[in-house]
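Undergrad: generate coordinates for the sequence data below:
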Amino acid sequence: MRHGGEILANALAAHGVGRVFSVPGESFLAALDGLYEIGIPNTVCRQEGGAAMMAEAWGKLTGQPGVLFVTRGPGVSNACAGLHVAMQDSTPMIAFVGQISRGHRDREAFQEVDYRSVFGSFVKWVAEVDQTERLPEYINRAFHMAMSGRPGPVVLALPEDMLSALSDAPDLAPTAPAIAGVSDAQVSALAGMIAAAERPLIVAGGPGWSEQAAADLKDFAESWGLPVAVTFRRQGHMDNRSPAYAGDLAVGMNPQLGARLQSADLLVLLGTRFGDIPTGGYELIDPAAPGVAIAHIHPSPDEIGRVYRTDLAIPARAADVLAALVRLTPPPRDLEWQATARAEYETWQQPKETPGAVKLEQVIGWLSANLPDDAVLTNGAGNYAAFLHRYFRFKHYGTQLAPTSGSMGYGFPAAIAASLASPGSCVVCLAGDGCFQMTLNEMSTAVQHGATPIVVVVNNGRYGTIRMHQENHYPGRVSGTDLVNPDFAALARAYGGHGETVVATADFPVAFARARDSGKPAVIELQVDPDTLSTGQSLSGTRAAALARLGR
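TA: All right, here's what the predicted structure looks like:
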């Protein structure tokens, strides 16, 4: 006889779970006891939002579900941001949530939540386990749901009395993975479409990739003379140094790449859902009249044809399709289409100078040129992130951890997870002053568990992206976008980490070297000009242009 917490922990071990992330709660004490008994490491976090983002990042890094434990009511409410990231980013993740005792339900008891109602449209699957003996069954299904088709997050609610009850339920071996295969006929049809097209463009994105898949994409695109664009924050899907790489279809994308997307006569959508971000709010490619042939490869048949009609639908993993394509003999092709796309990317990468003594474009350029090829870069959301997307060249799969959902606060928890996954490796988080302050309390989590990421904080004293839009729409009427910030370097030292402040671009390389040598979680604060924008303009210039348009 075992209590439910032990049954749960043994099921996690059977599924290969090597680490969980949590904020402890009295509602799942039995689960904590089970983790203790089985010896699964538990990364104890400071707030459920940070814990959820660490679990999501772990899912991205490993390809296996990141596992989260949070308590009921306020705990799971705090975790919603990370669950939303997992859903929009198609990341496998399982959140185990404490629940009130079964006999108290439907009385609005202390911290009671109807999880099926709250999360029914928020995650991939949500359920509540009412019988201790059925825990192995539910956990098997949770892992299957998180990984099958389009991966995503699952929520399992665990009533407190169910979890502490005893049962002689046997363990279950994990369910065999359900992986859609690809046929020779499908590969032949796709190859024929590409060979016949004059202006084909590969658009790569989505989950389920690997180092081998990234290498196959590079080899296939180069040998077939095809340009490759990646979707928002999926730049690690292909070596950016390849002559076939054309850039990212992201927020603030290269206008020439957007025009190339519009002028293509064939789009090969590899693994991506292909939504509003890569299409500029559906304006570059109109779902009502796409005007281009589309071949869509996605592991979930439900995603194919969901927004755009397709001429060829292949419900399979992009990695498996690429493994078949790369073995084919390429047809002769004029390389001008690919070469011009690459030239436009190279031009776009030329730094556009920003005001102030700290030039963020130069800092990112230095990082791109000097970090190890396998260094992991993380970020959340903000105007600063556009510098990273534009000027950094990702060399390997798995080196970019960023939320396609655009969630602020993500970069630092993700960097902690990456550092724990690969101790001693180089992990750099780029964060804005507003973005970092949403989860900087996880600095003590990093110190406690031995994570050593380096956080580069871009401090401009404002919510930069929102200020940029504000100046465009309501010039000169500043409201709600100014920030009063702490001394970030001193704060890092107070937590037991390493802190640096940089006020001139030339000082950054030495500061970074000291941070790396410290062997501690580190913060390098960049004091940038408040008017710095990712476009290379200043806010004052943006304001002047907006006023001129308004005739003021």
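Undergrad: alpha carbons only for contacts and neighbour counts from here, please
TA: OK.
Undergrad: strands of the stretch 301-450 of the chain, residue ranges please.
TA: 312-315, 376-379, 400-401, 427-432 (DSSP state E, counting those that start in this stretch).
Undergrad: helices and strands around the second one, which ones?
TA: Packed against strand 376-379 by the contact rule (3 or more C-alpha pairs under 8 Å, 6 or more residues apart in numbering; DSSP states H and E) you find strand 400-401, helix 411-421, strand 427-432.
Undergrad: which among those is found nearest to Met54?
TA: helix 411-421 (5.1 Å; C-alpha to C-alpha).
Undergrad: what is the orientation angle of that closest one with strand 427-432?
TA: Helix 411-421 runs at 180 degrees relative to strand 427-432, counting by axes from the mean of the first three to the mean of the last three C-alpha atoms, to 10 degrees.
Undergrad: show me what helix 411-421 is packed up against.
TA: Using 3+ C-alpha pairs under 8 Å, 6+ apart, helix 411-421 sits against helix 48-62, strand 376-379, strand 427-432.
Undergrad: this one next, for a side-by-side:
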Amino acid sequence: MLIERLAGAGKIAAEIDMTMQMDGGGSIVAWLKAAGVENVFSVSGGPINSIYRACAKQGLPLIHARHEAAACFMAESASRVTGKAGCAVVTLGPGVTNAVTPSLVATMAGTPMIIIGAHSGTRSFERGAGMSYDVLPVMKGVTKWAARCIDANRLAEYLDIAWRKMWAGRPGPVFLEVPTDILSGAVDAASGLPTLSAPPAPSRPGVSVSDAEAIRAACKAARRPLLLLGDETFWDRSGRIQEVVDKHGLPFSTLRLARGIVDETQERYAGPGYAACNGTLRRALAEADCILLVGHHFEFDLEFGDSLGAGTRVIQVASDTELLHRNHRADLAIAASPSSFFAVLADAPAMQPDEAWVSSILADWAAEWESQRGEGDNTGIHPIAAVDAVTDAAPDTTIFVSSHGNVDFWADARLKFSRPGRYLRAGQSGSLGAEVPYGAGASFADPQAPVIVFVGDGGVGFHVSELDTAERYGRAFIIVVLDDQKWGAISLPQHQSFGETYQMDLPRRDWTKVAEGLGGNGYFCRDPQSIGEAIKAAIAAGKPAIVQVPVRSVISPYMAYIS
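TA: Take a look at the predicted model:
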């Protein structure tokens, strides 16, 4: 009997008996294991039973969620935590269309994710089979690559293509559709079995000699430098970022996936790279004479570069040339990996920043959000007080999730991270509904870390049933419902504009009983002390939980600014 050990992403624990007849589903699962996929997230579907069986036989954990959108959000959040590709498997027709929004979120976030979708058998193509629909045009619009494989012996080849497409340039989701008869069809042992080794890792270009000279010259002249750390620094990590910050005395902000890539609790941190909720960053963008934009482009969170000063020089570094000069022309645009850029900067002569300006920027950020703090009233405590009570009670290993509601914008700027993969937010797309599945997915990706989700009483309703998913698999995460009894992100600006609101109010529901009904624990808290006690109790209990907190309905600086 030939037993071959898979080696995917450096380690694969299970063994496959290669003399056993393998079908298409088995070939897919063998390939996923070799690629280092750690969990498959899915929702029940008859056409994908061969993949389910293969997961059980080959030892690849299968997580059965309550909704396909939630399953895909879980896969994406696992990728954001681990730095590896996530994977979801969905059934045909509406199963695939339920994956559209998570695919859009992953595309806009630059998150690598493999989605495998079923289709009706090839003999029933174009005959109106049950649940059958041509979803490829839809999926091509929300992923980096979407294709259909109709030969079981080519499944591994198609997955190799998907892997290359997924990682090329800026990462993103890919979709492979497989008809049910191909999933259950036999694979030819001579030609159709996957290569049992990890697909090759993507390579990233280094900084050229001439670009290195230009970097050193530009940095030597800078007196008001600002370092912006973007998404690619998460996928291409450098241990020298802290060395660069210390050596050159750089104030820095972190964007999106880069949150925690360097310790945000240190004094040089100038707040999140999120201009709408960071007035200090808006000032720094206008006043800096040199901006080092690494692994990112001037997108919405940076106001598309429109607020930069007229004399500001921009050094932009990204492996994906499509990002270079996007929305704002860089003075020095370098197609290179962030790690190679930091190697050049770490070895360059120390910059001489204007310390008075740097100190002023850092002092502004320290004072900015303290001035926003408010007291409670008969409707609840201030959102900042609630957020602070949660973070004060949580250990520094905690993974935090927020989204795109008014309460989330209060949370974003209060959170600080000292390690990567601790901050998950679907803000790139502005999508509500990702928060709870993100929390569930993070609990599978890092079972040892506490996971806390901030969400309003509107957003929690999308996928609260995924508390059950976590409980069924012995995982735990905590949903903190900041309850202001309305769709606050829309209601508050609506009232400012028109003096009235339109169907924006929500009755106070007992979310603690919802948690208990789904197998978890519920806590209702009206003050910071009880919030802290509830968070500690929920973590100690090791069960999914909801902590419901009535909060004042006050517009966040973000919503006030963009409205």
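Undergrad: once they're superposed, what TM-score comes out?
TA: TM-score for the superposed chains, counting by TM-score structural alignment, normalised by the length of the first structure: 0.91, backed by 532 aligned residues with a C-alpha RMSD of 2.3 Å.
Undergrad: one step back: any chance of the helices and strands packed on helix 411-421 of the first structure in CSV, with distance to Ala318 of the first structure and mean neighbour count too?
TA: Shown next, in CSV, are these (distance: least, C-alpha to C-alpha, whole Å; neighbours: other C-alpha atoms under 10 Å):
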stretch, distance to Ala318 of the first structure, mean neighbour count
helix 48-62, 16, 29
strand 376-379, 23, 29
strand 427-432, 27, 28
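Undergrad: adding distance to Val447 of the first structure, write these out as CSV.
TA: CSV is the format used below for those (distance: least, C-alpha to C-alpha, whole Å):
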stretch, distance to Val447 of the first structure
helix 48-62, 15
strand 376-379, 18
strand 427-432, 15
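Undergrad: right, and these - which one's nearest Gly152 of the first structure?
TA: Among these, helix 48-62 sits nearest to Gly152 of the first structure (C-alpha to C-alpha), with 9.6 Å.
Undergrad: can you spell out which helices and strands pack onto that closest one?
TA: So helix 48-62 of the first structure, by 3+ C-alpha pairs under 8 Å, 6+ apart, packs with strand 20-22, strand 66-70, helix 74-78, helix 80-88, strand 93-99, helix 411-421.
Undergrad: now render these as TSV, adding mean neighbour count and distance to Ile139 of the first structure.
TA: Shown next, in TSV, are those (neighbours: other C-alpha atoms under 10 Å; distance: least, C-alpha to C-alpha, whole Å):
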stretch	mean neighbour count	distance to Ile139 of the first structure
strand 20-22	24	15
strand 66-70	28	11
helix 74-78	18	19
helix 80-88	23	18
strand 93-99	29	9
helix 411-421	28	23
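Undergrad: of all those, which one comes closest to Pro290 of the first structure?
TA: Of those, the one closest to Pro290 of the first structure (C-alpha to C-alpha) turns out to be helix 80-88, at 23.3 Å.
Undergrad: can you provide the mean distance from the closest one to its aligned counterpart in the second structure?
TA: Its aligned residues in the second structure lie a mean 1.1 Å from helix 80-88 of the first structure after superposition (mean C-alpha distance after the TM-score superposition for the first structure).
Undergrad: can you check which part of the second structure that helix sits on?
TA: Taken onto the second structure by TM-score structural alignment, helix 80-88 of the first structure occupies residues 100-108 there.
Undergrad: now do the helices in the stretch 351-500 of the first structure.
TA: 360-370, 383-391, 411-421, 433-437, 443-449, 464-473, 488-495 (DSSP state H, counting those that start in this stretch).
Undergrad: would you list those helices in TSV and tack on distance to Leu249 of the first structure?
TA: Shown next, in TSV, are the helices of the stretch 351-500 of the first structure (distance: least, C-alpha to C-alpha, whole Å):
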stretch	distance to Leu249 of the first structure
helix 360-370	19
helix 383-391	10
helix 411-421	20
helix 433-437	23
helix 443-449	33
helix 464-473	18
helix 488-495	33
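Undergrad: deepest-packed of those, please.
TA: Greatest average neighbour count among those goes to helix 411-421 (a mean of 28), per mean count of other C-alpha atoms under 10 Å.
Undergrad: how big's the offset between that helix and the second structure?
TA: Taking mean C-alpha distance after the TM-score superposition for the first structure, the mean distance separating helix 411-421 of the first structure from the aligned residues in the second structure is 1.6 Å.
Undergrad: run the angle between that helix and helix 48-62 for me.
TA: Using the same axes, to 10 degrees, helix 411-421 of the first structure lies at 50 degrees relative to helix 48-62.
Undergrad: list of residues touching helix 411-421 of the first structure?
TA: 50-51, 53-58, 61, 376-380, 401-402, 425-431, 436, 439-440, 442, 446, 449-453, 455 (C-alpha atoms under 8 Å, 6 or more residues apart in numbering).
Undergrad: and what of stretch 331-339 of the first structure?
TA: Residues from elsewhere that reach stretch 331-339 of the first structure (C-alpha under 8 Å, 6+ apart): 195, 199, 224-227, 243-244.
Undergrad: what is the end-to-end distance of that stretch?
TA: 17 Å (C-alpha to C-alpha, to the nearest Å).
Undergrad: for stretch 456-465 of the second structure, same thing?
TA: Length of stretch 456-465 of the second structure, first residue to last, C-alpha to C-alpha: 16 Å.
Undergrad: ok, now stretch 264-277 of the first structure?
TA: Stretch 264-277 of the first structure: ends 18 Å apart by C-alpha to C-alpha.
Undergrad: in the second structure, which residues correspond to that stretch?
TA: Using TM-score structural alignment, stretch 264-277 of the first structure pairs with 288-301 in the second structure.
Undergrad: got it, and stretch 431-444 of the first structure?
TA: Going by TM-score structural alignment, stretch 431-444 of the first structure sits over residues 455-468 in the second structure.
Undergrad: hang on, the earlier thing: quick one: closest of the helices and strands packed on strand 376-379 of the first structure to Gly25 of the first structure.
TA: helix 411-421 (20.1 Å).
Undergrad: please identify the buried residues of stretch 332-350 of the first structure?
TA: 333, 337-339, 341-342, 344-346, 348-349 (16 or more other C-alpha atoms under 10 Å).
Undergrad: what do you get for stretch 267-278 of the first structure?
TA: 267-278.
Undergrad: before we move on, what about stretch 533-551 of the first structure?
TA: Result for stretch 533-551 of the first structure [16+ other C-alpha under 10 Å]: buried residues 533-534, 536, 538-540, 542-544, 546-547.
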